[in-house]
Structure formats: C-alpha cells, structure tokens
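Need coordinates for the below:
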Amino acid sequence: MSLSTMGIAPTLRPTTGPIPTAEPRIEIAGPVRERYEEILTAEALAFLTELHVRFAGRRHDRLAARMRRRFEIGNGHDPQFRSDTAHIRDDADWRVAGAGPGLEDRRVEITGPTDPKMTINALNSGAKVWLADQEDATSPTWRNVIEGQLSLFDAIRGQLTHTSAEGKQYAVTATETPTIVMRPRGWHLVEEHLRFTDRHGRTMAASGSLVDYGLYFFHNAQALIDAGRGPYFYLPKIESAEEAGLWDDVFTFSEEYIGIPHGTIRATVLIETLPAAFEMEEILFELRDHVAGLNAGRWDYIFSMIKNYRGRGARFVLPDRSQVTMTVPFMRAYTELLVQTCHKRGAFAIGGMSAFIPNRRDPEVTAQAFEKVAADKKREAGDGFDGTWVAHPDLIPVARAEFDAVLGERPNQVDRLRPDVQVSADQLIDCHIGSPITADGVRGNVSVAIRYIEAWLRGLGAVAIDNLMEDAATAEISRSQVWQWIHQDRRTADGTAITREYIEGLIDEVLGEAPRHDGDRFDDAADVFRSVALEEDFPAFLTIPAYTRFLVESA
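Predicted coordinates:
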C-alpha cells in the first residue's frame, strides 16, 4: 500500500541541483468565489503556513505509523494495552481540563454539515451542543470547505440568514443556541485547493485537518470567547496517543499565536478506531490541558474493526450491518471501557448517533425511529454516558427524555465511576455475533454505498437513505464488508457465494433502479465503489481516491 493511498500527500522534490531555500507559504489553487476573500485573508493564510511549517512533517510521520500498525495487525499481531505507557494508566492522580464554558451540560448534541440552512436549523434546534461537521457529514468540495467556514463565521457573529431556491427564508430565532463544537477533517485527508511550499521548495497539498481547524480558529476564537463560549473541536479518526499529542501541540501553538490563555481550547476526541480504544487514557493524558471528553464514534469504529481484521479469517467476519449493534461483544466492551476511562479522569463520555431518523410524511416510520432511538439513548444514559448525538431535530426530545430520566437536574454524571467494568484486550476484538450474512444484507450494502457516493460526488455529505441517516462512515462499512466477504469466501444464508461477479450483478441492479436525472453521478459512484470494494487492494478510506479523482477543481 502506498503513502498516497494512505492519504499522505506526495512530496514534490527538485530533481537537479542543490535544494533551494524558499519562503514557506500557502497558496490558493482553487477558484475564489464571492466572499472567499473574507476567509482566505493574508493573515489567515499566514497562520495556516505557520501550522504547516511546524506540524506537516509530524503529520506525515503519524500517517506512516498508522500504516505500519495496520500492517502488523493484518499479520497477526493483535493490539494490546501499551506496556510503555502503563505508568500513565497506573497513576490515579491526574485529571483532564474538562468542560469549558458552555460545555457543562451536553446531554443532547445535534450533528450536521455547515451549509447555511443546516447551520440555522442546528442553532434553532434546542440541542445543548451542535457538532458543526466539516468531516464525515460534509463532502469536501472546495465550495463546502470555504462556504462552510463562511456559515460559521456569520453564525458566530449573529448575521447568518439564508433564502432557499424556493424562496423560503431561514434565520436564527432561538434565544439560546447550542454551543458550537467544530469537527475538522481527519489527519489522513488533504486540501488540494491550498498548496503548501516548505523551506526546501517542496510543494504539496495542504492538510485538510490544519486547513479546517486553522481557518475556524483564526477567525472565530476571540469572538467565541467574547460570547462566553470558546474555540471547541471534535477530533476525528485519532489512532494513537502520539496523534493526540500532535493536536495538543497545535492547540498550544495556536493559543500563543493569537494571545489567549493556555487551555482555552477544548477538544472532544472521537474514539472511532480500534487502535485508539487501546489508548484511551493515554489520549486523554496527552491532551489533558485541552480535553473535555471522549465520544463513542460507533460507525467508524465498526469500519475500523473490519479494516484492520479484513484478512484475518472467519473469526473476524461480521454479518449484515444491521446486526452489528451496540450490544455485540466488541462494541459493548469498547463503550463500557470508554465511560469508565472518561469518568476516572474527569472527562465527559458522549454517546454515538443512532442512524434511525423520522419521516414527517410517514407516521409509522417516525414511530419506529422514536422507539429505536429511545431504546438506544436509554441504554447510553444507563451505562453512564453524559450525553449523546442525534442527527435530526425531531429526535432531540426523545434523547433528552432518556437522559433527563437519569440525570435529573444534574448537568452530567462525570462523578459516576464504573469500578465494575473490567475489559480485556480479547474482549475488545471479540467479533462473535452468530448472525448470518443475508442476500438482503449484501444487496443493501451495495445499494447504500452507491447511492451515498453518488450524493457525495454531488456535494452532499449527510444523506437520508431508506429512513437511515448515512454519512461517509456508514458507506465505509458497506464497501469494506463487501470486500471482506469476497476475500474471505463468504456465502449468504441461502448458499450463494459472494464473489466479484455476484456483486457486479447487484451493481447493475442498483444502477437499473436508480432515479436518473440530469447531473446524476451514479455511473461515477459505481466506478468508485468497484475500485474500493472489488479490487485486490483495499484503500484505507474510499474518500481519498474519490476526492482526488472527482472533487478537485482548477483555479
């Protein structure tokens, strides 16, 4: 597997003569549209340049370490709790910074992309927190990256309005709006529309993480502080304590750069990769001056399990996605360990998002969604989580009721320790579920993945499909299961062999049933799906090749 497949930007080196000394810089390589200059100011680009000068090389090293770790697991070396950091886990005295202003009560958080309409809806939703998502719920088109920043810029200053194509007016009317926690892209993603040239004259795509984080922080940190909140972030796809330490250094430098007190930034880390589950205390320790809590990112966690164990035999083959619930062994172990770890260190434990969403045109679907979400949130609140996610405003009262029943007037239950929890390394990789792979499950994966990718190519990152909210993480589960089932010679419950030919037939069926229209991207989506589910190589993320091939614009 190459570094480019891993999302490590290729470095362009001079081919002859001595290595020149250049002035580091970030340059705009994408179109500059209306108001983009308000975000891409000379001062903001200078800040991004400083972030890259200091941290781009370490990002490269961390991504290379990820690849080595995944290679080791694939070759039979199961992850273990680290012996070299046992002293951190054994030291009972240290605690994390915890909640910043506006983060004391997080019982219901709404998630969603940062386009103007979704921003306004989130701020009017009544949730305690809004996860302003520039990651899995956002297709990283150049428009979405910069115009999402504009939405946040305007919202923080109370000047955001929106008029839909149909003429409907949107405005923020809530007297109390959620605390914004912004999620930048993960370390593995790049931003091709901004190019970084280092001191040696080498030019490469900018880091998507540093771009999203840096633009938001630079423009909004002081305004958020002045409003009684702060610059808060969700950190996705973390795989190690060292990656967390890299973020901590980014935060410390940023606070010094604009002159705010150390520890003003607060981060919540998504534990959504298998390696991170073995380093939760170490991740909290590395970020201890800046961390508020951990989140159980369930969908990416399932994807990470499949990705790491895709070639390790029948023991690690999962059944239909619908059967991989929060109560199966490896998911139960990881969430219980997360709550125990967080509360031991004074951190918040935030639950994940149930994919079920209501349909205002179908009362039966809505009733089923309410029932399933209520059961999910009741379990989380009972397990000790301090809050949870929803993807639709109508689900906020449902989730809140379950947490109110446990919390009462308390803002959280961080003081609830879980000494009863004892989780072993073997439990964290216990994939025994006992359910079959069904023909409907295989077809569902093909259908969901292609329909989601088609929408993603058109710039949509959060998509309602068959009454479930799908994002990049659920598409990753769908395509990675198909890859694993093929390579592990699985059969469906009715005896049908899951082969490339079988999947090609399902692709044809899905394309034949697709609602074609001018500008649809179904053929491109099918090509992307084939490349990430049917080829011999397994790309670490489907979004990396799809972004490079389809979403990069010329200036």
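
From now on I want contacts and neighbour counts done on CA atoms only, so please keep to that.
Fine.

Quick check: buried residues in stretch 208-221?
In terms of neighbour count (16 or more other Cα atoms under 10 Å), stretch 208-221 has its buried residues at 208-221.

Go through those and name the one nearest residue 509.
For those, the residue nearest residue 509 by Cα to Cα is residue 208; the value is 35.7 Å.

Second input sequence below; structure requested for side-by-side comparison:
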Amino acid sequence: MALYPESGYSSGLKLPAGVRIRGSIKPGYETVLTHEAVAFVADLVRTFRPIVHSNLALRALDQAKYDAGGHPGFDFRTKAIREEDWTCAPMPAAIQDRRVEITGPVDRKMVINALNSGAKVFMADFEDSLAPTWSNLVEGHINLRDAVNGNIRYEDPRTKKVYSVTNPNPAKIFVRPRGWHLPEAHFEVDGQAIPGCLMDFGLYFFHNQAAFRSKHGGAGPFFYLPKMQHSREAAVWNAVFERAQDALGVPRGSIKATVLIETLPAVFQMHEILYELRQHSAGLNCGRWDYIFSFIKTFRNHPELVIPDRTQVGMTQHFLSSYAQLLIQTCHRRGVHAMGGMAAQIPVKNDPQANEAASAKVRTDKLREVLAGHDGTWAAHPGLIPLVYQVFDAHMPTPNQLHRLRDDVQVSEADLLAMPVGSRTLEGLRLNLSVGVQYTAAWLTGTGSVPLHNLMEDAATAEISRVQVWQWLRHGAILDGEQAPVRVTRDLVERILREEVAIVERELGPQRFAAGRYQEAAQLFGQQCTAKELDDFLTLEAYKRITEVRPNSRL
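A predicted model of the protein is given here:
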C-alpha cells in the first residue's frame, strides 16, 4: 500500500513524502524499511501523534496534583464501568494457556533461545530490556520477521556454533513496543521525531500480521502494552489497532494485547483499561518492578512515604499484595488473563548453595502467584522454566484459572496506598548506586538487560534505584549505617558513588557490558539522583547519548 506519494530517497531507501530516516542503513535494513511499511507507520504517526502528546501533557498535570499533596484514586466518573457486568471478547485458542512466559530483548540469539525455551510465550521486548539504538531496533525487526516466517538462524562469530529453532512447539511471540513517552529520533515524519512505540508496533504488524495469523488460526499478532497511566491511553492503543487492521484488511479484534499494570495511577483504572480494549484485550500483567518505581515517583514530594530498601519491597508488602489480588479479580470478572510478574533471580553457576537459595525464592514467588489465581507468570532465564512449570502444573491443571472469580477480594484505596514497611540502610544506598552505574554503562553501550548480583536488571529495576536515591536525598532520610545512623546528603551520595565506581572499575574492568563507560554512566546517573527536580525517566536523557542521526538524510 502507498498512502503517500514518493518523494525521493534516503540512503538508498525510497520514502514517502514527509518522511526522513536519519539512522544509518546497513545491508538488510531496506527489507523492513520498505516504502509501504514506512508509509504505514507515517500514517499512524500523523493520525495519533497529537493525542499522544496531549496524553503526555495530562500525565504531567496529574503528577502536579500528586506533588501538591494529592494521590491517585478510583474515578467516580467511571464508577458504572467498574460496577456493570460486561466481558472482553473471547481469547483465541492459541493463547488460552500462558502458564510460563519468558521475556527478553530482540537480538537474534535471544529470540532463538526464547522460542526454544519451552515457555508458552516469548515477550519480544523493544522496551525495558532493550537499549534502543537504531541498529538494535531495526535488526530486532529483521529478527522477528525471520522468526515469524520460520527461517531464523544465527551463527556465533566467535564459536561458530549455529543456532536455529528446533522446538516443534516454539513459544508464541508477544511484542512489547516502547512506552508512549519514548521518541524515535532516527525516524522523522513532517520534521519531528515520532513516538517510538508507533514504529515498533507499525513495522512489526505490517510485515508479520499475515504470516502470524496463518499460523494461529487467524488470531494475532499479540502484544504487551507498557507504562500506561490512564484508560485514555488504552483508548489510543485501541484506535491504533483498529486503524492498522482496517488499513491491511485484517478483521477487527484479531490483535490481542496484554496491558502491564506498572504505574500506580493505572491500578485504579484497570476496569476502564480493559473496557477500552475489550475487543482486543488479552488481560493484564503485574509489572511489579516498574510499579514500585512508579509508587516512589508518584509520591516523590510526600515525606511520609519514603520507602525502605528496594530489596525489602517484595510482593508480600500489603500495597503490592493488594494490587495483585485486585488485578486477578478484575481480569477474571472480565474474562481475561491475570498474568503474574517477573522473579528477577537467575541461575547461579558454580555455587550450588547460592543457586538453591535463588531457586527457593522463585519457587516461593510462583507458588504465591498460582495459589492467588494468576493464569501464568514470567521467568527471567530459560534455566528457571522447568521450575516454574513444576509449580504451576501442580496447582493449575486447567489451561488457566479464569473460573476463579476471587469474589472474596476487597481492596480499598487505602490498601493500594499503604506505606511499605522495612528499614533504610547505607548498604541499600550503596547497592542502588552500584546497580545504577553498572546498568547505565551497559545501556549506553547497547545492552538493556544485565545480570548483576545474581539478578537480571533492566531499565525498571535501575529506575527503582535511581528514584529511591533521589527520594532519600530529597527528604533527608536517616539510614541505618555500618556503625551509626546517617542522614542522606548530597555529599554522602557523591562520596559513595565515587567509591562504588572505583570498586566496579577495579573488580570488573572494561567488561563486555560497559566497555569502560563507568565514569560517563556515573556522571549521568549521579546527576539524575541529585537533581533538584526528578526526571520522569532515566532513559529519556540517556537516549540522547545513543542517538546517531544523519544530518544529511533527505526526503
């Protein structure tokens, strides 16, 4: 389809009018950045960019209310939606059973390993576990196209080992585009960078919907939608789906999407979010790490809500258990899946005792989820998938638990806003700064998912570290110290940051994740932790450092 007339070339690409590609074009990129596909994305951008920007402005207005002492809550204007009986459209047979899902970035080897992992679903991630360099993004689309077409293959240049999909029942692909807030600087429409999510969604849908649907009985493609704060944002996604399906002659409702409930405002909008997406909904997911980040960010000006060490804020905390219980009840009442969250532990090599301790944590977490009524959950590493299956298979003999309506759950605003209990420690401050620097250094070199301290860290967990340090500094938190309590000051943060960077450089050196960029990462992360005003996202500022726009690429 050619929605707009041809106007010229950009690095060998034939582009529609008003479109400029400012990223480098390597061999193969032209196969996904086709005239028709780029025109399809441009149409979505022209149609929805104004309302995207409007919704982002509304987010800022909401935050201003919270900064002034308010808090999110259930909206009285949509009470009828919450109380009336309605259900979402039936889910297709292909995704009735989602008991184990694996997530990861869209690099070629990861895609193959995830499809072979034995998980029911692979969430192919353009968001928190991917550093959005231009090459990562475009090559990710090439990789997913090859995966959907069944011809993906990878040869490791160092070991010469060849990887291919050998599982006769590979994981079904769900794609997570970037959040509404992240731009794509290398792709311009009418002189402006586009919302990154519309590129991620648009290119994938355009190239893969036909092949994907042919393999799944006409259903799909499937998506995960991140970072929403209000049902009005879900309404935009629903409109995007409708326009995309109509443009390519796909029946409305073919797309199915699971929304990650990973912001505090969104937990009060779960019925409304499902209602807006009811024709396209595949349920909700407990995005626990971003949810903790959002809890801190929402209440950044509330001194009475200065939370304890991030390591102490687990799903047994009242505000988190209430959120999970309400999510299950909401989803099952509306006939869609309630997906559990990520246990970030990874297998520990060469240390059986530590490995068993990590496995025990995963087992406990997944047992809690399946007994509560979740229909499936996430694993961070292929090595954990058998363990997760063992737990869910033992307690969920059916494909899902939609029959468990959880009418016993009674969750109030106060439950969802309850202050987490625990201590604030100097060790916690050190961990936050160490993790933040190491993750930021990795992100700047193109790696968005990093194993640190036997946990898989991504942008969400790094954000917890960042905003927690900022919150502690903003309110002068008193920490349990190594010898005596200590107040968090800028001098303390900067001193510990220097110490932790020195430890990282001494112990790790220019390791493959960081390539010697610890000092740059420390400068960036430290600035954000000590800034007078809290930046909304670490990755917005960091993104400026990984863009490589070509100034002479023309229409």
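
TM-score for this pair?
For these two chains in superposition, a TM-score of 0.93 is obtained (TM-score structural alignment, normalised by the length of structure 1); 524 aligned residues with a Cα RMSD of 1.2 Å.

about what we covered before: same list (the buried residues of stretch 208-221 of structure 1) but as TSV, adding secondary structure.
Below are the buried residues of stretch 208-221 of structure 1 laid out as TSV (DSSP: H, G, I helix; E, B strand; the rest coil):
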residue	secondary structure
208	helix
209	helix
210	helix
211	helix
212	helix
213	helix
214	helix
215	helix
216	helix
217	helix
218	helix
219	helix
220	helix
221	helix
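
Tabulate those residues (a markdown table), appending distance to residue 299 of structure 1.
Compiled in a markdown table, the buried residues of stretch 208-221 of structure 1 are given as follows (distance: Cα to Cα, whole Å):
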| residue | distance to residue 299 of structure 1 |
| --- | --- |
| 208 | 21 |
| 209 | 20 |
| 210 | 24 |
| 211 | 25 |
| 212 | 22 |
| 213 | 23 |
| 214 | 27 |
| 215 | 27 |
| 216 | 26 |
| 217 | 27 |
| 218 | 31 |
| 219 | 31 |
| 220 | 30 |
| 221 | 30 |
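
Check those residues and tell me the two furthest apart.
Largest separation among those by Cα to Cα: 208 and 221, giving 18.9 Å.

what about the counterpart of residue 233 of structure 2 in structure 1, helix or strand, and which?
Aligned by TM-score structural alignment, residue 233 of structure 2 pairs with residue 243 of structure 1. Residue 243 of structure 1 belongs to helix 241-258 when assigned by DSSP states H and E.

next structured bit after that helix?
strand 266-271.

And for the closest residue to residue 42 of structure 2 other than its chain neighbours, the neighbour number?
In space, and not counting its chain neighbours, residue 42 of structure 2 is closest to residue 189: 6.3 Å by Cα to Cα, 6 or more residues apart in numbering. For residue 189 of structure 2, the neighbour count with other Cα atoms under 10 Å is 21.

Aligned to residue 189 of structure 2, what sits in structure 1?
Correspondence of residue 189 of structure 2 to structure 1, assessed by TM-score structural alignment: residue 196.

again, but for residue 389 of structure 2
That one, residue 389 of structure 2, aligns with residue 400 by TM-score structural alignment.

what do you get for residue 495 of structure 2?
Under the alignment (TM-score structural alignment), residue 495 of structure 2 pairs with residue 505 of structure 1.

same question, residue 430 of structure 2
Matched to structure 1 by TM-score structural alignment, residue 430 of structure 2 sits across from residue 443.

Now tell me what touches the helix or strand encompassing residue 7 of structure 2 from outside.
Per DSSP H and E: residue 7 of structure 2 is located in strand 6-10. Residues outside strand 6-10 of structure 2 that contact it (Cα atoms under 8 Å, 6 or more residues apart in numbering): 14, 15, 16, 17, 18, 20, 21, 553, 554, 555.

now those in CSV, with distance to residue 508 of structure 2, secondary structure and neighbour count?
Output for those, formatted as CSV (distance: Cα to Cα, whole Å; DSSP: H, G, I helix; E, B strand; the rest coil; neighbours: other Cα atoms under 10 Å):
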residue, distance to residue 508 of structure 2, secondary structure, neighbour count
14, 46, strand, 18
15, 45, strand, 25
16, 47, strand, 25
17, 49, coil, 17
18, 47, coil, 19
20, 41, strand, 26
21, 38, strand, 26
553, 40, coil, 14
554, 43, coil, 16
555, 45, coil, 21
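
from those residues, which is closest to residue 450 of structure 2?
Proximity of those to residue 450 of structure 2 (Cα to Cα) peaks at residue 21, which lies at 29.8 Å.

Could you find the closest non-adjacent residue to that closest one?
Per Cα to Cα, 6+ apart, closest to residue 21 of structure 2 is residue 187, 4.8 Å.

I figured that neighbour hits residue 194, correct?
Yes: the pair residue 187 of structure 2 / residue 194 is scored as a contact, 6.3 Å apart, by Cα atoms under 8 Å.

average offset between the helix ranked longest in structure 2 and structure 1?
When structure 2 is parsed with DSSP state H, its longest helix is helix 35-67. With the two structures superposed, helix 35-67 of structure 2 lies on average 0.6 Å from its match in structure 1, counting by mean Cα distance after the TM-score superposition for structure 1.

Identify the residue range in structure 1 corresponding to that helix.
Per the alignment by TM-score structural alignment, helix 35-67 of structure 2 matches residues 42-74 in structure 1.

who's in contact with the residue lying closest to residue 56 of structure 1 once chain neighbours are set aside?
Leaving aside its chain neighbours, residue 56 of structure 1 sits nearest to residue 207 (7.3 Å; criterion: Cα to Cα, 6+ apart). Neighbouring residues of residue 207 of structure 1 by Cα under 8 Å, 6+ apart: 52, 56, 187, 189, 190, 191.

again, only using 7 Å
Residue 207 of structure 1 makes contact with 189, 190, 191, according to Cα atoms under 7 Å, 6 or more residues apart in numbering.

Next one: it from residue 189 of structure 1, what distance?
For residue 207 of structure 1, the distance to residue 189 of structure 1 (Cα to Cα, to the nearest Å) stands at 6 Å.
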